[in-house]
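Asker: Prediction below, plus the sequence it came from.
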Amino acid sequence: MLTLSACGNREARGDYPAANGNNCLPDVSLIDQHGAAVSLASLKGKPVLIDFIYTSCASTCPMLTAKMAAIAHQLGPALGADVTIVSISLDPEHDTPAELAKYAKSHDADGPGWIFLTGPPAKIDQVLALFNLRRTRESNGSITHSIEAFLLAPDGHQIRQYSALDVSPAAVVEDVDRARNKG
């Protein structure tokens, strides 16, 4: 459930105040698209924009990744230097590091500062729980999931939540810039 504020018309853009006070970058290690272990806690220190996808999704995940790619493009050299994008697999049973690397390359998402993560299903579920999310596998193999994205402050706490297919890349970049300037 989202909590909406009454400030301006931001909600119409799919951009909401964070409704979750959890530390979303705990000391949990996952595996990136290059096969390296990455502790989520190691990402603290700069804003992190995070979403959840899986590589065999033929519907919303490619659209979500395209939206994140547009945001990455607008961030320019700040991506990697001042902000990180993290896409976590919802299908760790199938999304190996090699599959994530292939997906990233095919979606123009393989530049510096954008990390794709997978890991044991229990760890993925642990991370999803921090965001008050869960994944459900349907009988056809697809995964029902939220298409939310989240902006985390340098301390790992959520500061914005997005209806990722509705929000404009410019609105997200504005939020990232504000978070960078506070950090």
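Answerer: Structure's in. What do you need? Since the model is a prediction, treat every value here as computed from it, not as a measurement. Numbers count the residues shown, from 1 in each chain.

Asker: C-alpha from now on. contacts and neighbour counts both.
Answerer: OK.

Asker: Is N23 in contact with I159, as I believe?
Answerer: No. Using CA atoms under 8 Å, N23 is not in contact with I159; the gap is 11.0 Å.

Asker: Could you check which of those two has the larger neighbour count?
Answerer: More crowded of N23 and I159, by other CA atoms under 10 Å: I159, with 20 against 15.

Asker: so what secondary structure elements neighbour the longest helix along the chain?
Answerer: Longest helix in the chain by number of residues (criterion: DSSP state H): helix 60-75. Applying 3 or more CA pairs under 8 Å, 6 or more residues apart in numbering; DSSP states H and E, one finds that helix 60-75 makes contact with strand 48-53, helix 169-182.

Asker: Pull up the distance across stretch 101-111, start to finish.
Answerer: Using CA to CA, to the nearest Å, the end-to-end distance of stretch 101-111 comes to 11 Å.

Asker: second one coming, line it up with the first:
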Amino acid sequence: MKKRLSSLFVIMIVATILGACSNYKFKPDVNYPIEDFTMTDHRGNTVTLEDFKGEPWLAMFIFTNCTTVCPPMTFNMTEIQSNLIERGVEDYKIVAFSVDPEFDTPEVLTNYLSLYPVPDDSKWHLLTGYDQTFIEQFALDSFKTLVKKPADGGEVMHMVTFHLVDEKGTLVKNYSGYSEAEGGVPFDTIAIDIKTLIEDRLGK
């Protein structure tokens, strides 16, 4: 009898959790329209904001000469993509804006990406093809985030945030993209949010 009650209790807990997940509704934290842009991705293709519309995309600001936070941020992004693949999510993009465009040519960005265990590189767009002044102002205006190259030539300063942009080209949520504390990057939450955005768009 006790075993039956225990089994029933476990089943009820699982059912409650699954029900909560299925009823999850995405709620944006911010509402910042991304300014239109024309850039070059790591494949040498010209891309614009319009090219990214129709699907949600996860963005970050990095540079290939970074020796501190950029490598773990990029690795964390590959982990998020693995999570998306496990959940059967297909309609999304991953976008990385270089904050050192003078050095980060398409060839340099391609080599950089090859150093990481990227599950599906067709979803990735590492962007360059603009000047330093532009990316600093673009980051501030569209993502409300800091990008600044020191006058003394030191490493470019930037935030360690992952930015979720919806299918209309509006920034809707921000997450930690790097943390030394265990569990600091919300991998599951990001994947669930992206999946939910897609399902909401499709009316599922």
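Answerer: Thanks, I have the structure now. These numbers come from a predicted model, not from an experiment.

Asker: Next, the angle from the longest helix of the first structure to helix 169-182.
Answerer: Angle of helix 60-75 of the first structure versus helix 169-182, following axes from the mean of the first three to the mean of the last three CA atoms, to 10 degrees, is 60 degrees.

Asker: Show residues contacting the next helix or strand after helix 60-75 of the first structure.
Answerer: Note on helix 60-75 of the first structure: by DSSP states H and E, the next helix or strand toward the C-terminus is helix 78-81. If you take CA atoms under 8 Å, 6 or more residues apart in numbering as the criterion, helix 78-81 of the first structure is touched by 72, 85, 112-114.

Asker: coming back round to it: nearest to H145 of the first structure, of the helices and strands packed on helix 60-75 of the first structure?
Answerer: Of all these, strand 48-53 sits nearest to H145 of the first structure, with 8.4 Å by CA to CA.

Asker: Would you check the span in the second structure matched by the closest one?
Answerer: Strand 48-53 of the first structure lines up with residues 57-62 of the second structure when matched by TM-score structural alignment.

Asker: Just give me the mean distance for the matching stretch relative to the first structure.
Answerer: With mean CA distance after the TM-score superposition for the first structure, stretch 57-62 of the second structure departs from the first structure by a mean of 0.6 Å once superposed.

Asker: What residues does the residue of the first structure most remote from its centre make contact with?
Answerer: In the first structure, the residue that sits farthest from the middle, by CA atoms, centre = their mean, is S139; the gap is 25.7 Å. Applying CA under 8 Å, 6+ apart to S139 of the first structure gives no contacts.

Asker: That one: helix or strand, and which one exactly?
Answerer: S139 of the first structure is part of no helix or strand, with elements assigned from DSSP H and E.

Asker: picking that back up, so which of the contacts of helix 78-81 of the first structure are in helices?
Answerer: With DSSP H as the criterion, helices contain A72 from among the contacts of helix 78-81 of the first structure.

Asker: can you list the contacts of helix 78-81 of the first structure in TSV and add distance to K46 of the first structure and neighbour count?
Answerer: Listed next are the contacts of helix 78-81 of the first structure as TSV, based on distance: CA to CA, whole Å; neighbours: other CA atoms under 10 Å:
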residue	distance to K46 of the first structure	neighbour count
A72	15	26
I85	11	25
P112	15	13
G113	11	18
W114	13	24
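
Asker: Burial check on L40 of the first structure, number of neighbours?
Answerer: L40 of the first structure, neighbours per other CA under 10 Å, totals 18.

Asker: quick one: it and V28 of the first structure, what's the gap?
Answerer: Distance from L40 of the first structure to V28 of the first structure, counting by CA to CA: 6 Å.

Asker: what's the answer for A98 of the first structure, then?
Answerer: A98 of the first structure is 21 Å from V28 of the first structure, by CA to CA.

Asker: What are the boundaries of the helices in the second structure?
Answerer: Along the second structure, counting by DSSP H, helices occupy 2-22, 49-52, 70-86, 106-113, 132-143, 187-202.

Asker: So which of these is the most surrounded?
Answerer: Counting by mean count of other CA atoms under 10 Å, helix 70-86 has the highest mean neighbour count of the helices of the second structure, with a mean of 19.
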